[in-house]
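[1] Fold the stuff below for me.
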Amino acid sequence: MTLARSREPGDRERLLTGIIDLCEAGRARGEPTHPDVQALLNSIFMTLVVEAERDIRHRLSERLADADWAPSALINIMALDEIEIARPIIARSPVLNDHDLVRLLVQATLEHQIEIARRPRLSPPVIDAIIERDEPAVLTALAANDTAEISDQAMQKLVDRSRDVVALRSPLARHPRMSSELAEQLYVLVGHALREALATRFHLDTVRMQGALEEALRAAHRGETDIEVGPIEQDEDREDMERSLIEKLDSAGQLRPGYLLRVLREGRLQLFIMALARLGEFEPPQIRRAIDSAKPELLALACSAVGIDRSVFPTILEHVRQLNGGRPGGGDEGLRRANSAFGPFTPDIAGMAFRQAVGAV
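    Down below sits the predicted model:
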């Protein structure tokens, strides 16, 4: 009970570790968990993990990555966390199904998508989704995944794409699902060493293949082919991923005011903006205008509207200024004005005042 009441990170981690040990011990004995008990455990896990510090979440991700009993909602939230925390979950969790992985491809950053493509024994539906998205770096990670269940049709699409994406060629040449027919198509695209490897592995007619290669080169010189070196784009849509994370936390009832300070301590200003907007039913651009202004009292009103205590606000303001180039401005005088936002009025009144004041900025 002492650990459950404590807010200290170390005590929270010991409590989480103890719960995991109990779950694993019961699993090892083959004892089924009563649905009511499982629901309670799920709720406890969600509350503790969402509020945990980054280092604790990192260690927990390693513990929970192989747990088939782990709550699905929790695993899906952890899969959207920072990549170092999400990586073990994405790579190993048996709780993540094909639907979860396809959704992650849409919601997560490029780094997360690459980890999905590297996941062992990747199934055809997920592979098809990766190919449809056509992100070169993710396609290259898929081509290097020897255990992925890539169909002949999907392999053909990868070989076709390798005409533009040079990085695909080497892993495709070595892939166990490469066929002799596709090897002939790839032969004219790769360098000498890979041509020799393909010819040896698939017993290709090197004289005929050399003729095909020379014809491909002549066509390239005449401008009759679109074979070229394409850049690997690095388009990380982190904002969509963070928006999805906030929605999941809110749907699970785990988006609370304390989360705001945690993400600021981790240097995640955009996540703070989205979380504060969601908690206060504001628009993210309103929060952005407030923190970019010279009036910290605007941010104070927004924080007051979601239940942040006056004593916590100076810490929040300090973190926001550190992450936002010294804004909101106002200095110590601005902080004094901000304290007046935590007056004897309800959060609803603070929210109304914020919307009105930020509209004038």
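[2] C-alpha only now, for contacts and for neighbours.
    Will do.
[3] Quickly find the element holding the residue sitting furthest away from the middle of the chain.
    What lies farthest from the middle of the chain is V207; by Cα atoms, centre = their mean that is 48.5 Å. Under the criterion of DSSP states H and E, V207 resides in helix 206-221.
[4] What is the subsequent helix or strand relative to that helix?
    Using DSSP H and E, the next helix or strand after helix 206-221 towards the C-terminus is helix 238-251.
[5] Can you give me the buried ones in that following helix?
    R238, M241, E242, R243, S244, L245, I246, E247, K248, L249 (16 or more other Cα atoms under 10 Å).
[6] For the fourth one, give its distance to I114.
    In this case it means R243. 20 Å (Cα to Cα, to the nearest Å).
[7] what does the helix of greatest length in the chain rub up against?
    If you go by DSSP state H, the chain has its longest helix at helix 9-28. Applying Cα atoms under 8 Å, 6 or more residues apart in numbering, the set of residues contacting helix 9-28 from outside is L3, A4, S6, P32, T33, F45, L48, A52, E53, I56, W69.
[8] Wait, A67 touches S93, no?
    Yes: the pair A67 / S93 is scored as a contact, 6.8 Å apart, by Cα atoms under 8 Å.
[9] These two: which is more packed in?
    Under the neighbour definition other Cα atoms under 10 Å, A67 and S93 were set side by side, and S93 has more, 23 against 20.
[10] pretty sure the more buried one contacts W69?
    No: counting by Cα under 8 Å, S93 does not reach W69; the two are 10.1 Å apart.
[11] if we can go back for a sec, just the buried residues of helix 238-251 now: which is nearest Q153?
    For these, the minimum distance to Q153 (Cα to Cα) is 30.2 Å, reached by M241.
[12] measure the closest one to E111 for me?
    M241 sits 11 Å away from E111, going by Cα to Cα.
[13] do the same with I19
    Distance from I19 to E111, by Cα to Cα: 31 Å.
[14] I have a second one here; can you model it like the first so I can compare?
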Amino acid sequence: MADTDALKDMVRVARDGTPEARAKLMETLNAVCLSSSKTLTDRERDLVFEILTTIVKQVEVNVRQALSKELAERDNVPKELILTLASDVFDVAQPVLMKSRLLEDSDLIQLVLDQAEHHHIAIAQRRNLTGDVSESLVGTSNRRVVTSLLKNKSAEIHEQTMHSLVRDAEKIEEYHEPLLERHELDADMARKMYGFVGEALRNYIVDRFEELDPELDDAVSRAVNDALQDDIYGGDELDYDPDNVHATGYRPHPRTLLKALKLGDVFRFEELFRDLTDLTETSVTRVLYDSGPETLAIVCKASGIDTFTFGDMICYLHGGGEAESYRKSSQYLKTIDYFERIDSAGAEKVLRAWREAPAESW
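    Coordinates of the predicted model:
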């Protein structure tokens, strides 16, 4: 038990002493009164915290930092003192931001509003964050903060927030892997991400979500078959059966188009595209090079090409040799969105007109 009169003297020093005296006092309180080996009465503890609250803003950073580390995991501390430390410079605030159980959701959300990036990252790394706090962190739109949150497996993230993050991930590659590892990610979210992540993560999606519809499985199967082909074109044209396309969901011929593009064989690609669409050579040139990606989207939709094959195709055609970089561009996302909104029946009608009267249709 500490001497109460001595503690009262410490209070007077805290109120009236020099900065040097206050710093020494803080160190003494931290080392003696707050040590786990010391037992204080409730009154003595109140006096200690009264002193600390009085002088905490007036001592050196290293002293405040030591105090923050000492109090971070204690529950018998005045909340006012914890909030003061949490709002301090980052080196002081970090221990209580990450560990103090006295900080409630409302406190953490207010700290997100009031403080800057480093404070946000420390909050994002807290154990067992609630969905409301996670939502406030996502609301900062800071990539480093959001990535830290996504990597915190103990944090809860609301479904609505996850949908928002999936949309953001179309343009932010750093979110891809940690998002796919979140337990809150459902098959619908994964299906959306499949359209813009890299090949390795696509395979991860299919492995994790076995219930995904056959369209995704077929897309992966095509990629695997591409890799296993010994022959450059692997007899794909012989496998192409237009009467059986919708029954099997498998289009060897479009896969051959992609293979030609990957190999840089543009003339072969144009020839295959002409065979697939039954357009004239002039019309093919207009579709591929003169009319923009929207026209290509209509023709591909009418020809039964799926979103993923179409996406790969425009990356090779418009990516300037940087297909994966183009996949992250706003133009790519805009074109994919346009493609997905095209009505297949309407696209087929347009393509028939281009076939039957190419001169009048352009």
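[15] hmm, back to that, tell me which of the contacts of helix 9-28 of structure 1 fall in helices.
    L3, A4, F45, L48, I56.
[16] buried subset of the residues you listed?
    Buried members of these, counted by 16+ other Cα under 10 Å: F45, L48, I56.
[17] tell me which of these is nearest to E297 of structure 1?
    Nearest to E297 of structure 1 among these, counting by Cα to Cα, is L48 at 31.4 Å.
[18] For the alignment partner in structure 2 of that closest one, which residues are in contact?
    When structure 2 is aligned by TM-score structural alignment, L48 of structure 1 is paired with I55. Taking Cα under 8 Å, 6+ apart, we find I55 of structure 2 in contact with A14, R15, R22, M26.
[19] and with 6 Å instead?
    Listed by Cα atoms under 6 Å, 6 or more residues apart in numbering, the contact set of I55 of structure 2 is empty.
[20] mind listing the helices for the stretch 101-250 of structure 2?
    Secondary structure of the stretch 101-250 of structure 2 by DSSP state H, counting those that start in this stretch: the helices cover 105-114, 117-124, 131-138, 143-151, 159-169, 176-180, 187-194, 199-208, 214-228, 236-239, 245-248.
[21] Turn those into TSV, including distance to W354 of structure 2.
    Shown next, in TSV, are the helices of the stretch 101-250 of structure 2 (distance: least, Cα to Cα, whole Å):
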stretch	distance to W354 of structure 2
helix 105-114	57
helix 117-124	55
helix 131-138	48
helix 143-151	46
helix 159-169	35
helix 176-180	40
helix 187-194	32
helix 199-208	35
helix 214-228	28
helix 236-239	24
helix 245-248	22
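[22] most packed of these?
    Comparing these by mean neighbour count (mean count of other Cα atoms under 10 Å), helix 117-124 comes out on top with a mean of 22.
[23] corresponding residues in structure 1 for that one?
    Helix 117-124 of structure 2 lines up with residues 110-117 of structure 1 when matched by TM-score structural alignment.
[24] E271 of structure 2: which element?
    Here E271 of structure 2 sits within helix 266-277, counting by DSSP H and E.
[25] what about stretch 35-43 of structure 2, start to end distance?
    Stretch 35-43 of structure 2 has an end-to-end distance of 17 Å (Cα to Cα).
[26] Tell me the one among the contacts of helix 9-28 of structure 1 nearest to A167 of structure 1.
    Nearest to A167 of structure 1 among the contacts of helix 9-28 of structure 1: I56, at 36.3 Å, using Cα to Cα.
[27] if I look at the closest one, how far off is R161 of structure 1?
    Look at I56 of structure 1 and R161 of structure 1: by Cα to Cα, they are 41 Å apart.
[28] Same question for L22 of structure 1.
    L22 of structure 1 sits 49 Å away from R161 of structure 1, going by Cα to Cα.
[29] try I127 of structure 1
    I127 of structure 1 sits 14 Å away from R161 of structure 1, taking Cα to Cα as the criterion.
[30] again, but for T17 of structure 1
    Separation of T17 of structure 1 from R161 of structure 1 (Cα to Cα): 46 Å.
[31] With P9 of structure 1 instead?
    Distance of P9 of structure 1 to R161 of structure 1, computed by Cα to Cα: 48 Å.
[32] now A122 of structure 2, nearest residue through space, not along the chain?
    For A122 of structure 2, ignoring the flanking residues on the chain, the nearest one in space by Cα to Cα, 6 or more residues apart in numbering is M98 at 5.6 Å.
[33] From what I see, the one you found and R126 are in contact.
    Yes: counting by Cα atoms under 6 Å, M98 of structure 2 touches R126, with 4.8 Å between them.
[34] What is the equivalent residue in structure 1 for R255 of structure 2?
    When structure 1 is aligned by TM-score structural alignment, R255 of structure 2 is left unaligned.
[35] I'd like to know how many residues surround R255 of structure 2.
    R255 of structure 2, neighbours per other Cα under 10 Å, totals 22.
[36] could you say which helix or strand contains it?
    Using DSSP H and E, the element containing R255 of structure 2 is helix 252-262.
[37] which position in structure 2 aligns with A144 of structure 1?
    Mapped onto structure 2 by TM-score structural alignment, A144 of structure 1 lines up with K151.
[38] cool, V320 of structure 1 as well?
    Checking TM-score structural alignment: V320 of structure 1 goes with nothing.
[39] State the distance from V320 of structure 1 to L3 of structure 1.
    Counting by Cα to Cα, the gap from V320 of structure 1 to L3 of structure 1 is 31 Å.
[40] Likewise for I127 of structure 1?
    From I127 of structure 1 to L3 of structure 1 the distance is 44 Å (Cα to Cα).
[41] Repeat that for R63 of structure 1.
    20 Å.
[42] how about stretch 296-305 of structure 1, which residues of structure 2 does it hit?
    By TM-score structural alignment, stretch 296-305 of structure 1 lines up with nothing in structure 2.
[43] Can you report how many residues lie near R87 of structure 1?
    Neighbours of R87 of structure 1 under the rule other Cα under 10 Å: 25.
[44] cool, and L41 of structure 1?
    L41 of structure 1: 18 surrounding residues under other Cα under 10 Å.
[45] Which of the helices or strands spans it?
    Counting by DSSP H and E, L41 of structure 1 is found in helix 35-50.
[46] mind listing what P19 of structure 2 touches?
    For P19 of structure 2, the contact set (Cα under 6 Å, 6+ apart) is empty.
[47] now for R169 of structure 1: what does it line up with in structure 2?
    By TM-score structural alignment, R169 of structure 1 lines up with H176.
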